[in-house]
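Engineer: After the sequence you'll find the predicted model.
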Amino acid sequence: MRNPIMTRPGGIWTTVSGLILANIFFAVGVPYAIRAALLDVPADIRMLTITALGTVAAICVAIWMVRSMITYPGAELSSYTIPAFFLSFGTLLLFLILTRLEYSRFLIIISFVISFVWTHFSLIRAQEKRKLSIGVLPFGNARDVLSLDKVNWFVIENTNDPVLNCDLVVTDLRVNLTDEWDRQVSDYALSGIRVLHYKHLVESLTGQVQLEHLYENSAGSLSPQPVYMKIKHFFDWVAAAMAAIVVLPLMIVVAAVVALDSRGPILFRQERMGYRGEVFRVFKFRTMRHGSALADARNSAMTQSDDARITRVGRFLRTSRIDELPQIINILRGEMSWIGPRPEAVALSQWYEQDIAFYRYRHIVRPGISGWAQVNQGHVTNVEDVRNKLNYDFYYIKNYSPWIDMLIVFKTLVTMATGYGAK
């Protein structure tokens, strides 16, 4: 389901083509004309033209990706431009380098800067005007939405109440309405006013799936898209192999610091519940004092706020997420993904399964180093917080796609910089 923000009349994303055309004109056309006027050699004009065509494609792809990622809540609209533009222009550069085509660095840099800034500030302007006005038909449980903020709510008590200024109308569509209201709701739809079931609206605005029953994905299945799952698994392995080479020097330094900071093994190993409910051993840099495990397996697996067992170096490693780097090994072994629900310790997973319906369903995808719940909620321990975290996990599984993965990657970088959610 599209984010209802995208349905706002007059919003900038109702004219995506206008934004693309403006970017092409100011970010490509004008710099191209200026640069071409200074060149006399036909070969240079050809190089400039190839570069211009490439930058046009990169801008179109970037805006398309931003448009796709805005489906998901949980971040400021303007922040989506960063991963989208870096990925699209980075892919363009990689293509030009691999094909050994001559290109204009000047045009690529200028086009990137102008198109990024133009789109960024266009999103800021749209964001300032994006507060929704939503009409609520107060039947069944529809009144639950009134507790959500950042929305102007209008309760529609009578069939003749005006709804012209509402972006959409929400109600409980599982309630048997009177004939009069059935006709009115039909009239709303016929007049172009979008009518949503209240749970769909809550899901879109909060990024959570409420756990009353298992929810199918957009393809009408409980299983994520198998094609994307295989593609993602392949690229996970490739990225992990490349990352292992790049971060190896850092991991050697971290290993030495961990060894010097406190006695004990450098790596922490723990059995966790993984893909399709299979148990595997996860690897992390040790961040707690050796021998500080508690007698109770469940309590020992939990990390509390300001846990006294955490070492000085360990606290920094947790805050920066550097302690997760050895899980590259788990990705190479096919046990984990870069993005997915965090794997829980076996003792905790078995406990949660006893108290939370459908908990095992989160194992339908490979667990990840980072995930939708981590970047939105952070680390939790008690059952009620775990239930809330599971709402995020189910939302991720239901909306399993490269777009939500890309958004999680960006938000993870922000988390690493701020230390949000660390224990």
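Structural biologist: Happy to help now that I have it.

Engineer: From now on I want contacts and neighbour counts done on CA atoms only, so please keep to that.
Structural biologist: Fine.

Engineer: Tell me the buried residues in stretch 157-171?
Structural biologist: Buried residues in stretch 157-171, counted by 16 or more other C-alpha atoms under 10 Å: 163, 166-171.

Engineer: what's next to that stretch, contact-wise?
Structural biologist: Residues outside stretch 157-171 that contact it (C-alpha atoms under 8 Å, 6 or more residues apart in numbering): 4, 7-9, 132-142, 180-181, 184, 193-198, 201.

Engineer: another structure for you, compare them:
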Amino acid sequence: MIRLFKHYVPNAVLLLGVLDIILLVAAGEIGWTIRANQLGMTALPMSTRWPELASYAAFLEIAMIAVGVYGTEALQSLRYAMARLIVAISLGVIGLSVLYFLIPEISFWRSNLLYAMAASIVMLIFLRMLLGKALGSQAFKRRIVVLGAGARAQRLKELSKTPGAGFAVVGYISMSEPARVIPEAIARDAIYNLADHVVLLNASEVVLALEERRNALPLKDLLRIKTTGVHVNEISTFLERETGRVDLQSVNPSWLIFSDGFSSGRMISSAFKRVFDIAASLLLLTLMLPVITLAAIAVKLESKGPAFYRQRRVGLFGQGFDVIKIRSMRQDAEAGGKAVWAEKDDPRITRVGKFLRKSRIDELPQCWSVLKGEMSFVGPRPERPQFVEDLETKLNYYAERHMVKPGITGWAQINYPYGASIEDSRQKLEYDLYYAKNYSPFLDLLIILQTIRVVLFPEGAR
């Protein structure tokens, strides 16, 4: 994997993205050439059209990232990839139309933009047909050796078999675990030189998956392995990189303390984040005011009660604040005054409310909280005080998610469907901790783009 601004990008995805950009530039040039020939124009050097070609490739590439063209499903299924590509190119062209209206000097003609779109679809689909499943094959997977044969090693074994896994386990080394669950593991005593064994397996990484590390670390072996050029990683670090989550089953306080992350040097990025929050919330509230108004009218027409409601939430450093949302449930949804998780097909949700939740329109008034500085556009979902009190007693490190501002969208929201249980909260907490630990403007941008996918293809909204 390649690490970009503290976030890991799979090699296969990076390669495919670079190839896509090259093809998009080529498609833009093909569209211009076809139209120029139809008009009998003399073909000028390609360098004279670089603003048009660059803007065309950039907008379409951003749209492809936004709708999930580089997700696991799109890499595994050609049909899925084709559907997302068509949506992405359509969205990209809409974005280009706005850009061309604002800056007409860099615009394509409508006719050659149409040719470029057609060429893009054909070339990008052909590229995926040509590569097939090669991007998910062993050629792009890192070869790892697992040091351990217990429950933790079993977790790595199961993860390696999931679709889109970026690694393959080529060997397990048993370190005399009392509960051995990997039958094919080779006992450490049966290997004369562990470093040579790892090199012979052509492994690029060794992952420590020991059940008990106290007085069990083979330090001399690990030092020799490291000096051969093979990476040595602890299971918590490895899982964080591979899953985009902080794994609560394996993590311990010392790992959180000494690992890279939670950087204090965020003054510039935090200032940038706040400026973006103010500008984006003002723009979104202005543009979406008619939508919010229509939604409020629809809520009032369907059911008795106010169109908007305030609800107490827990924010930065555990401080409480009120969020404003469009009401999507019956007015008596919590008649007893006790906070209740939303369920799948919850009968308390109105017909209008169901649409508002699926489209995330009910979240739009939260832009006011962003403007006030109580929330950010990107961050962990703010929870209700009753839920927070309960979850802090049942989940380790739950309080640490409040070290960053809560957000309208976030890493957990785009990677995990809506959850209404302790297990769901644990999974979401792992994503929230990853975001708090690895925050960067790049990760914020990625989350905002991926939120478009969540809105266009709603999954798990309740």
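Structural biologist: Ah, there it is. What you see is a predicted model, and the numbers here were worked out from it, not measured in a lab.

Engineer: how about a markdown table for the buried residues of stretch 157-171 of the first structure, with distance to His233 of the first structure and secondary structure added?
Structural biologist: A markdown table is the format used below for these (distance: C-alpha to C-alpha, whole Å; DSSP: H, G, I helix; E, B strand; the rest coil):
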| residue | distance to His233 of the first structure | secondary structure |
| --- | --- | --- |
| Val163 | 47 | coil |
| Cys166 | 43 | coil |
| Asp167 | 40 | coil |
| Leu168 | 39 | strand |
| Val169 | 40 | strand |
| Val170 | 38 | strand |
| Thr171 | 40 | strand |
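
Engineer: From these, pick the one nearest Gly314 of the first structure.
Structural biologist: Closest approach between those and Gly314 of the first structure, by C-alpha to C-alpha: Val170, at 47.8 Å.

Engineer: Show me what Gln374 of the first structure aligns to in the second structure.
Structural biologist: By TM-score structural alignment, Gln374 of the first structure lines up with Gln413 in the second structure.

Engineer: And that match, how close does it get to Ile297 of the second structure?
Structural biologist: 28 Å (C-alpha to C-alpha, to the nearest Å).

Engineer: more crowded one of these two?
Structural biologist: Gln413 (25 against 12; other C-alpha atoms under 10 Å).

Engineer: What's the separation between that one and Lys220 of the second structure?
Structural biologist: Counting by C-alpha to C-alpha - Gln413 of the second structure and Lys220 of the second structure are separated by 43 Å.

Engineer: Looking only at residue counts, what's the top helix in the first structure?
Structural biologist: helix 226-261 (DSSP state H).

Engineer: for the counterpart of Thr243 of the second structure in the first structure, what are its contacts?
Structural biologist: Residue correspondence, TM-score structural alignment: Thr243 of the second structure in this structure matches Thr206 in the first structure. Contact analysis of Thr206 of the first structure by C-alpha under 8 Å, 6+ apart lists 73-74.

Engineer: what comes up buried for the longest helix of the first structure?
Structural biologist: Applying 16+ other C-alpha under 10 Å to helix 226-261 of the first structure flags 232-233, 236-237, 240, 244, 251, 254-255, 258 as buried.

Engineer: just to revisit the earlier point, separate out the buried members of the contacts of stretch 157-171 of the first structure.
Structural biologist: Counted by 16+ other C-alpha under 10 Å, the contacts of stretch 157-171 of the first structure give 4, 7-8, 132-139, 142, 193-196, 198, 201 as buried.

Engineer: Take the residues you listed and keep only those in strands.
Structural biologist: 132-136, 194-196 (DSSP state E).
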